[in-house]
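The following block contains a protein sequence and its predicted model.
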Amino acid sequence: MTTAIPFNKPYLHGRELVYIAQAVASGKISGDGVFTKKCHNFFEQRYGFAKTLMTTSCTDALEMCALLLDIREGDEVIVPSFTFVSSANAFALRGAKLIFADSEAGNPNIDPELIEPLITSRTRAIVVVHYAGVACDMDRILSIAQRHGVTVVEDAAQAVDSFYKGRPLGGLGALSAFSFHETKNVISGEGGLLAINELQFAGRAEIIREKGTNRSSFFRGEVDKYGWVDVGSSFLPSDIISAYLFAQLESLDAIQARRKQIWQRYWEQLAPVLPEFGVTLPVIPEYATNNAHMFYLVCRDIEQRTHLISSLKEQGIHAVFHYLSLHDSPYFQQKHDGRPLPHSDRFSNCLVRLPLFFELSDNDVDRIAEAIIANLRQQR
């Protein structure tokens, strides 16, 4: 019997359970324990982020960004339409008017050419999403933002250990958010990270993360008591989550190396064949690196994609589509200004993600590639 291939399988190398046991034995499994601090140090030292704070999710990190920027009713925030709902919802919760921008024609990232015409006197932030861990065209975006006095927030949920012109993603905007959901390269089940690159946000970020109190300052001995000093929420995760993540971070290089091998094997088998069926593969611009977060195909149309996903499923291979355009969502459709966003819609209708996880074998990749090619030949 043929073994099923899931879309994702969380990776566990063993130290995760050791570190969780150590966290429990320490007597402190709430937030900001030993392993939370180890994770902070890892990201600050490896990538040069000015300050980092573990959060319970990337969504929470994005909501902290909205609070730190003091987004209010009537402010406008530019967001790509082809993204996860958290990229937009974090700002909608603060009353912002969302202005959705289209993707580039060649890849799902936000098109810099389309950003500037959307800026008004009310624009407060531009949210960029590094789709599949591949960098947006950040020099152009940062230049636009600087000209208009607008803050750039990086949604780097998929972008750990990926770079733009040698600079780590998450380190280019004023604020950025990472995800360690079980589908990401390094994981903690759920979990996220706020990276702060402009230090004027650092002190308030600690307060917002600690329910609006100056509790972090109290524990450092900077104040003799702590109280409610600002708005905030409970954004810090248990040290058990950080213990799991720290074990993953210790294996980051090995995890990345294997994921890149898998990605490359897909490319070598599919790139020479798929264009003849009208199917395109991921584009990695020369300014970007590939962290092998995802291998995706863009089908010719929704019928071709539907047939392909269904055929793979029948063979025990779990391939999936991705985001639905947010501007056309049930929640936002009536609020959208009517601009067509054809590239976002095309990726919504045509993109399919293939299985990619640490323990995916070369034989599995070969089987998936053969099944894809066979299906497309059958459809022709």
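Done, it's in.

okay, CA-based contacts and neighbour counts for the rest of this
Fine.

ok, residue 134 touching residue 291?
Yes. With contact defined as Cα atoms under 8 Å, residue 134 reaches residue 291; the gap is 7.4 Å.

shared neighbours of these two, anything?
In terms of Cα atoms under 8 Å, 6 or more residues apart in numbering, residue 134 and residue 291 are both contacted by the residues 159, 162.

Neighbour count for the two, which is higher?
Regarding residue 134 and residue 291, a neighbour count based on other Cα atoms under 10 Å identifies residue 134 as having more, with 30 against 21.

Let me see the ranges of the strands in the stretch 151-300 of the chain.
Secondary structure of the stretch 151-300 of the chain (DSSP state E, counting those that start in this stretch): strands at 151-155, 163-164, 167-168, 175-179, 192-196, 296-298.

Tell me which of these is the most buried.
Highest mean neighbour count among these (mean count of other Cα atoms under 10 Å): strand 175-179, with a mean of 30.

and residue 352, which of the strands of the stretch 151-300 of the chain is closest to it?
strand 296-298 (5.3 Å; Cα to Cα).

Can you tell me which helices and strands that closest one packs against?
For strand 296-298, the helices and strands in contact under the criterion 3 or more Cα pairs under 8 Å, 6 or more residues apart in numbering; DSSP states H and E are strand 351-353.

Find the residue closest to residue 154 in space, skipping its chain neighbours.
residue 176 (4.4 Å; Cα to Cα, 6 or more residues apart in numbering).

structure B:
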Amino acid sequence: MIPFNKPFLTGKETIYIEQAVQSGKISGNGIFTQKCQQFFQDKYGFKKCLLTTSCTDALEMTAMLINCVPGDEIIVPSYTFVSSALAFIRQGAKIIFADSMSDHPNIDCNTIETLITSKTKAIVVVHYAGTAVDMDKIMELANRYNLIVIEDAAQAVDSFYKGKALGSIGHLAAFSFHETKNIISGEGGMLAVNDNRFMERAEIIWEKGTNRASFFRGEINKYGWVDTGSSFLPSEVIAAFLYAQLENLEVIQQRRKEIWNVYYEKLSDLQLKDKLKLPNIPDYASNNAHMFYILCKSFEERSQLIQFLKKQNIHAVFHYISLHKSDYYTKENSVPELPCSDKYTDCLLRLPFYYELKDEQQQTIIRSIKDFYNYA
């Protein structure tokens, strides 16, 4: 079976983990945590980075930072992972779901203004497949209506919008280092803070509501409980693993882009024949090769293709089920009409994609897809 995903190890993960253990400090905010945070701040221009145990944790921190309370409304794309909405639901907010674009799963910026009310506090944008949302439009809306922008950049490490790193444009951003991402630590995430309003408080929330970090820097003579928060720090074991990956970022990205380009080139004739659609990368966006997906014409066709590929020992998978139609949401809310989100729910199929995918395996996948569409 050609798996959908296979975590890639650079070889130094266990070496750095051993160093972390032998250092005598394996709880959070040690040397490897600080190295990882500094890496992102230096390379991508994030003002402040805080590692977390997951992207979900980073999103929950954003909900706390913006003082999300019952009665607030948060605009979120429906075609996304549940964490994009759940972080704010937990604070009592109401989620207002937005549709995707007709030619990309990203949020349709042209529909957002109609969703804004006096209760709207923030817009959450998800850079699906690492492809940028049109951030000029988003930030213009945010400035006009005095809203906070949170970039869910779970899939967007090393991806850019008009030359600016994703996660550096909104007021806050959340990243994932889950084993399915380009850069991994098994589980893991990061909060990026780009607005000075949130800088100091982010660290307090990160440290269980205490000013402990300031104490260890010698800025205060004692620390205590000063705000809300939780235990969001990952251990040094996770950070050590992540740092080994970051050292190999360029190599990992180069190989992933090679795989992405082969898929696109070899399947483009099927798109020309109107058999399927391939990913669309807007001019303003870069491609970080997070995933490769195709769009089938119907739910039935996609289901048949999944089964066909399974018989060829190829594991291809669909992705999100629109949150506006989830059991949890529909229990207490009416279902909005979001046809594009529904289309991606029914028709999007992700192909096997990982660093160690062999050329011959990729050719087998491509050939099998063409066989399914009776196109050699």
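Thanks, I have it. Note that this is a predicted model, so its numbers are computed, not measured.

re earlier: can you list the strands of the stretch 151-300 of structure 1 in JSON lines and add distance to residue 235 of structure 1?
Rendered in JSON lines, the data for those read as follows (distance: least, Cα to Cα, whole Å):
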{"stretch": "strand 151-155", "distance to residue 235 of structure 1": "17"}
{"stretch": "strand 163-164", "distance to residue 235 of structure 1": "27"}
{"stretch": "strand 167-168", "distance to residue 235 of structure 1": "24"}
{"stretch": "strand 175-179", "distance to residue 235 of structure 1": "13"}
{"stretch": "strand 192-196", "distance to residue 235 of structure 1": "10"}
{"stretch": "strand 296-298", "distance to residue 235 of structure 1": "32"}
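
The helix ranked longest in structure 2 against structure 1, how far on average?
In structure 2, ranked by residue count with DSSP state H as the criterion, the top helix is helix 249-272. Between helix 249-272 of structure 2 and the corresponding residues of structure 1, superposition yields a mean separation of 0.7 Å, by mean Cα distance after the TM-score superposition for structure 1.

on contacts alone, who are the packing partners of that helix?
Of the remaining helices and strands, those touching helix 249-272 of structure 2 by 3+ Cα pairs under 8 Å, 6+ apart are helix 359-372.

where do the strands sit along the stretch 1-150 of structure 1?
Taking DSSP E, counting those that start in this stretch as the criterion, the stretch 1-150 of structure 1 carries its strands at 51-55, 76-80, 97-101, 123-129.

mind checking which of the ones you listed is nearest residue 353 of structure 1?
Closest approach to residue 353 of structure 1 among those is made by strand 123-129 (17.2 Å; Cα to Cα).

Average separation of the closest one from the aligned part of structure 2, please.
Aligned to structure 2 and superposed, strand 123-129 of structure 1 gives a mean residue distance of 0.2 Å (mean Cα distance after the TM-score superposition for structure 1).

what about the corresponding residue of structure 2 for residue 85 of structure 1, distance to residue 128 of structure 2?
Taking TM-score structural alignment for the superposition, residue 85 of structure 1 sits opposite residue 82 in structure 2. Going from residue 82 of structure 2 to residue 128 of structure 2 by Cα to Cα, to the nearest Å gives 14 Å.

Repeat that for residue 324 of structure 2.
Taking Cα to Cα as the measure, residue 324 of structure 2 falls 17 Å from residue 128 of structure 2.

same thing with residue 210 of structure 2?
Residue 210 of structure 2 sits 34 Å away from residue 128 of structure 2 when distances are taken as Cα to Cα.

Contact partners for the residue nearest the centre of structure 1?
Note on structure 1: the residue nearest the mean C-alpha position is residue 157, at 1.7 Å, using Cα atoms, centre = their mean. Applying Cα under 8 Å, 6+ apart, we find residue 157 of structure 1 in contact with 58, 129, 130, 133, 177, 178, 179, 180.

again, 7 Å this time
Taking Cα atoms under 7 Å, 6 or more residues apart in numbering as the definition of contact, the neighbours of residue 157 of structure 1 are 58, 177, 178, 179.

Of those, which ones are shared with structure 2?
Mapping these onto structure 2 (both residues aligned by TM-score structural alignment, their matches' Cα atoms under 7 Å) leaves 58, 177, 178, 179 still in contact.

Would you agree the first one is in contact with residue 177?
Looking back up the chat, that one is residue 58 of structure 1. Yes. Using Cα atoms under 7 Å, residue 58 of structure 1 and residue 177 qualify as a contacting pair, with a distance of 5.6 Å.

so what sits against both of these two?
Going by Cα under 7 Å, 6+ apart, residues that sit against residue 58 of structure 1 and also against residue 177 are 157, 193.
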